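Chemist: sequence isn't available, so here's the structure alone:
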C-alpha cells in the first residue's frame, strides 16, 4: 500500500484575530473503478490523530478497493498546527467542514470515532443548513461521544474539580491510554454548550450505523442508545459488542468497522 502524502488546508480562526490554522490532510484518491462510489472521510477522537489503528485500517481497505479516503488532524492534534489546550468543539467543527468542502469529491461516508462522532453529526447539521446534504452518503459512528463535554465530562466531575476549572481555566485529567494527561479547559466546556445535540431531534440526513462496546468506561453503551432515540428521522442500526472497550481497535473490531462501511457503501 502506498503511503499518502500530507497536504494542508488553511482555516481562518473563529475570531479572525489569531493566525490561520494549518490542517494536515492525507487524501487517497479513488481509482477509476471507484470514482462513482461514495468516498470515506475519517474524523478522529479527542487527543487522537489520523495515524490511529482504525484510520490506518480504513486506509488499507480503501487502497485495496480503489476507494477515495480522506483523513485529517484537527488543530492541536497530530500533524496540524496549534496547541491542543486552545481547542474547542466549534474550532474542530470548522476544521472538519473545511476539509469536507476542500478535500472530498462527491458523496462521503463519514466515519467518526468518539468525539469524532459528535463532530460528524455537527458537520451533517451544518451541511444541511447550507443545502449541502448531498455530500453525505452515510455515517459510521464508533462509541459516539455526542455532547461529551457536558454529559460525559462536566456532569461527572466532582465539585472540587469543577471549581478548579472555573478558577484556573484548566484541569489536567489523567489519561487511561498514556502518560500524557488531558487538559480540560473552561473554554472547552463553555464553548461546547453551544453545540449540544441531545435533548432534541438529531438529523444525520443519511443512513447511520453505530458500533459500541458494552465495556466502554468512557462512553457507556446506554449513551449510544440515547443517540439512537434522537435519530428518529434517519435509518439507524447499532452493533453492541459485548466485550468491546472504548477503542474498538482489536482485529475483530476492525472487521466490524469495515463491514459497517461496506454495508452503507
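Modeler: Thanks, I have the structure now. The structure displayed is predicted, hence computed values, not measured ones.

Chemist: alpha carbons only for contacts and neighbour counts from here, please
Modeler: Will do.

Chemist: just the element for residue 180, please.
Modeler: For residue 180, there is no host helix or strand (DSSP states H and E).

Chemist: what about it, neighbour count?
Modeler: 11 (other Cα atoms under 10 Å).

Chemist: the structure to be compared is supplied as follows:
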C-alpha cells in the first residue's frame, strides 16, 4: 500500500492522499459518501495501475478516512474543492477520473471545472444530484421535519454500525451543484457502470444521468445482478477493463 501524504487546504485542514507516479493519462479515484480511499475498488485500481506503469491517485475528502475535519460539516461544495485540489496539486497531466457513488458526482463536477485535466470519466453507480433526488425527494414528511428542526437527521446504515448523519446544510448547499436538470456539456468519453439491484442508487437514475450527458461518446453498462458497491471479482475486472480501455485510446 502506498504511503499516505497530506495536502494542506487554505483553511488549514489536511487532505490525505496516496499517489503512485507513472505514465499519463493517470487515474484519479473519487470515493463515495462516508467511504475512504482504502476500499476494494480503489486498491484494485491502484494495483492495476502499478502493474501497468500508470500514474494513480486516491484520497479522502474532508471528514472522511485519514483527512481532517468532521464529516457532519462536509458539503458537496467542500468535497468538490478537495477533489479539485488533488487534481491540480497532486495529479500530473490529464486523468481518467473514476468516481463511485457520490464520487461520480464529484468526479463530474471536477471534470466540468477542469476539462483540460480530464481525459475521460468512469462512473460507478453515479449519484449525481443525490442530495436532492435520492435524499430530500425520498424523505418522509416526518424526516424532513426533523431535519428542518434539528439541522441533522440520523438514519441506520447498511454499511456501518454507526448511523448516517445528514445535515440540513448538505441538502441546501447541494442544490448549488445539481447538474442533471440543465444537462452536462462534456465532450470526452464517459463510461457508467450500474447494478440493477442497487438499493441506494436505482438503475433508473443512471439512465437519467446518461441522458443528461450531451457528448456522443457516453455509454452505460447495466449489470442485472449488480449491487451498489460493484466490488465482486467480476465487477472489479470490468472496472479495470473499462478504465484501461479509455487510457489505451490516448
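Modeler: Arrived safely. Because the structure is predicted, anything quoted here is derived from the model rather than measured.

Chemist: any idea what the TM-score comes out to?
Modeler: The TM-score (TM-score structural alignment, normalised by the length of structure 2) is 0.97; 247 aligned residues with a Cα RMSD of 0.9 Å.

Chemist: separation between the counterpart of residue 168 of structure 1 in structure 2 and residue 5 of structure 2?
Modeler: When structure 2 is aligned by TM-score structural alignment, the residue opposite residue 168 of structure 1 is residue 150. Using Cα to Cα, to the nearest Å, residue 150 of structure 2 is found at 36 Å from residue 5 of structure 2.

Chemist: could you do residue 70 of structure 2 as well?
Modeler: From residue 70 of structure 2 to residue 5 of structure 2 the distance is 19 Å (Cα to Cα).

Chemist: can you show me the strands along the stretch 151-265 of structure 1?
Modeler: Ranges of strands in the stretch 151-265 of structure 1, per DSSP state E, counting those that start in this stretch, are 170-173, 182-185, 208-213, 236-241.

Chemist: centre-most residue in structure 1?
Modeler: residue 116 (1.2 Å; Cα atoms, centre = their mean).

Chemist: isn't that residue up against residue 48?
Modeler: No - contact between residue 116 of structure 1 and residue 48 fails when scored by Cα atoms under 8 Å: they sit 9.6 Å apart.

Chemist: tell me, how many residues neighbour residue 83 of structure 1?
Modeler: 10.

Chemist: not counting its neighbours along the chain, what's nearest the residue mapped onto it from structure 2?
Modeler: Matched to structure 2 by TM-score structural alignment, residue 83 of structure 1 sits across from residue 70. Once flanking residues are discounted, residue 70 of structure 2 sits nearest to residue 63: 4.5 Å by Cα to Cα, 6 or more residues apart in numbering.

Chemist: can you tell me the SS state at the one you found?
Modeler: Put simply, residue 63 of structure 2 is coil when judged by DSSP: H, G, I helix; E, B strand; the rest coil.

Chemist: can you count the residues close to it?
Modeler: When neighbours are counted by other Cα under 10 Å, residue 63 of structure 2 comes out with 21.

Chemist: what's the separation between it and residue 200 of structure 2?
Modeler: 21 Å.

Chemist: with residue 24 of structure 2 instead?
Modeler: From residue 24 of structure 2 to residue 200 of structure 2 the distance is 33 Å (Cα to Cα).

Chemist: ditto for residue 207 of structure 2
Modeler: For residue 207 of structure 2, the distance to residue 200 of structure 2 - Cα to Cα - is 15 Å.

Chemist: cool, and residue 165 of structure 2?
Modeler: Counting by Cα to Cα - residue 165 of structure 2 and residue 200 of structure 2 are separated by 16 Å.

Chemist: over to residue 22 of structure 2?
Modeler: For residue 22 of structure 2, the distance to residue 200 of structure 2 - Cα to Cα - is 35 Å.

Chemist: now stretch 167-184 of structure 2: buried residues?
Modeler: Neighbour counts over stretch 167-184 of structure 2 (16 or more other Cα atoms under 10 Å) mark 167-171, 174-175, 177-180, 184 as buried.

Chemist: which bit of structure 1 covers it?
Modeler: Under TM-score structural alignment, the match for stretch 167-184 of structure 2 is residues 185-202.

Chemist: chain center to the matching stretch, what's the gap?
Modeler: 15 Å (Cα atoms, centre = their mean, to the nearest Å).

Chemist: other residues contacting it?
Modeler: 85, 87-90, 121-122, 146-147, 149-150, 154, 165-166, 169-171, 227, 230-232 (Cα atoms under 8 Å, 6 or more residues apart in numbering).

Chemist: the residues you listed, buried ones only, as a PyMOL selection?
Modeler: Filtering these down to the buried ones (16+ other Cα under 10 Å) takes a single PyMOL command:
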select buried, resi 87+88+89+90+121+122+146+147+149+150+165+170+171+227+230+231
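
Chemist: which ones among the contacts of stretch 185-202 of structure 1 are found in helices?
Modeler: 89-90, 121-122, 165-166, 227, 230 (DSSP state H).

Chemist: show me what residue 91 of structure 2 aligns to in structure 1.
Modeler: Aligned partner of residue 91 of structure 2 by TM-score structural alignment: residue 104.

Chemist: quick check: its match touching residue 70?
Modeler: Yes - assessed by Cα under 8 Å, residue 104 of structure 1 is found in contact with residue 70 at 7.2 Å.

Chemist: who's more crowded, these two?
Modeler: residue 70 (27 against 19).

Chemist: just give me the match in structure 2 for that one.
Modeler: Residue 70 of structure 1 maps onto residue 57 in structure 2, by TM-score structural alignment.

Chemist: pull out the buried residues from stretch 21-33 of structure 2.
Modeler: 22, 24-32.

Chemist: now do the helices in structure 2.
Modeler: Counting by DSSP H, the helices of structure 2 are 40-52, 76-89, 102-113, 130, 141-150, 168-174, 203-212, 233-247.

Chemist: I'd like those helices as a markdown table, with distance to residue 16 of structure 2 appended.
Modeler: A markdown table is the format used below for the helices of structure 2 (distance: least, Cα to Cα, whole Å):
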| stretch | distance to residue 16 of structure 2 |
| --- | --- |
| helix 40-52 | 14 |
| helix 76-89 | 10 |
| helix 102-113 | 16 |
| helix 130 | 25 |
| helix 141-150 | 30 |
| helix 168-174 | 22 |
| helix 203-212 | 30 |
| helix 233-247 | 23 |
